[in-house]
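In: Build me a model from this:
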Amino acid sequence: MFKGLGQMGDMAKMMKAAKDMQTKMADLQNDLETMTVVGESGAGLVRATATAKGELKGLEIDPSIFDPNEKEVVEDLILAAIKDAQQKAAERSQQEMSRLTESLGLPADMKLPF
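Out: Purely as a prediction, here's the structure:
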């Protein structure tokens, strides 16, 4: 008569697991805002610092590259450093997401909504 009650327990476990996952994902989002990566170009002459979410936070330029005749080179180095930082941010974010999904027992390559 009460055969289906066992499935209610499974549903409660699933709901709890979903809530735990939601909490861990929110925590990860907050962590990604504070994790930083550094992109470089010109053998470190230009360094761009970004959060793991890709938000640019800082830019360091070695003064030795400031030559008015080399303006385009400097601009290219700046763009290259920013792109490198953004790429590293995307990779770091993916690494952290993979670690989260694995800890939850999900496939590492599962795409979650961010």
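
In: hey, let's count contacts and neighbours off CA atoms from now on
Out: Noted.

In: Run through the strands of this structure in chain order.
Out: Applying DSSP state E to the chain gives strands spanning 36-41, 46-51, 56-61.

In: Adding mean neighbour count and distance to residue 86, write those out as TSV.
Out: Listed next are those as TSV, based on neighbours: other C-alpha atoms under 10 Å; distance: least, C-alpha to C-alpha, whole Å:
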stretch	mean neighbour count	distance to residue 86
strand 36-41	22	8
strand 46-51	24	7
strand 56-61	15	8
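
In: tell me which strands and helices the longest helix seen in the chain is in contact with?
Out: If you go by DSSP state H, the chain has its longest helix at helix 71-103. Judged by 3 or more C-alpha pairs under 8 Å, 6 or more residues apart in numbering; DSSP states H and E, helix 71-103 is in contact with helix 5-34, strand 36-41, strand 46-51.

In: how about this one, so we can line them up?
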Amino acid sequence: MFKGLGQMGDMAKMMKAAKEMQERMANLQEEMKAMTVTGEAGGGLVTAVCTLKGELTSLDIDPSIFSGDDKEVVEDLILAGIKEAQAKAQDAAQKEMQKLTEEMGLPADMKLPF
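Out: Predicted coordinates:
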């Protein structure tokens, strides 16, 4: 279609590739809102679930940890569970973005924005 146009044809190919990448990025962003990871603390006494975008979607606390004397321990376990889930979410999101860059033929170390 662009034969004989020289650099104009190359520019058209680049624009098409950029548009395709933008569409795939948008799709991945939407998919990451639905993908989840789970973080645990205290041997499973506290379980937190986050989306790959880092949004906390659920928190499960084993009732056995509720005691008036252990308030600080419970708070620490809850915080630890949430932090673990968020760290896993960030790691999984980076892996998804890396897969996308590889599929697009981009350099493996290229950082795409979230």
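
In: any idea which of the helices and strands packed on helix 71-103 of the first structure is most buried?
Out: Among these, strand 46-51 has the highest mean neighbour count (mean count of other C-alpha atoms under 10 Å), at a mean of 24.

In: follow-up on the earlier one: so how much does the longest helix of the first structure differ from the second structure once superposed?
Out: Once fitted to the second structure, helix 71-103 of the first structure is off its aligned match by 0.3 Å on average (mean C-alpha distance after the TM-score superposition for the first structure).

In: Can you check what angle separates that helix from strand 56-61?
Out: Taking axes from the mean of the first three to the mean of the last three C-alpha atoms, to 10 degrees, one finds helix 71-103 of the first structure and strand 56-61 inclined to each other by 140 degrees.

In: Can you check what angle separates helix 71-103 of the first structure from strand 36-41?
Out: 140 degrees.

In: now helix 71-103 of the first structure, how far from the chain's geometric center?
Out: The chain centre lies 9 Å from the centre of helix 71-103 of the first structure; the measure is C-alpha atoms, centre = their mean, to the nearest Å.

In: and that helix, which residues are buried?
Out: 74, 77-90, 92-94, 96-98, 100-101 (16 or more other C-alpha atoms under 10 Å).

In: The counterpart of residue 99 of the second structure in the first structure and residue 92 of the first structure, how far apart?
Out: Superposed on the first structure with TM-score structural alignment, residue 99 of the second structure falls opposite residue 99. Separation of residue 99 of the first structure from residue 92 of the first structure (C-alpha to C-alpha, to the nearest Å): 11 Å.
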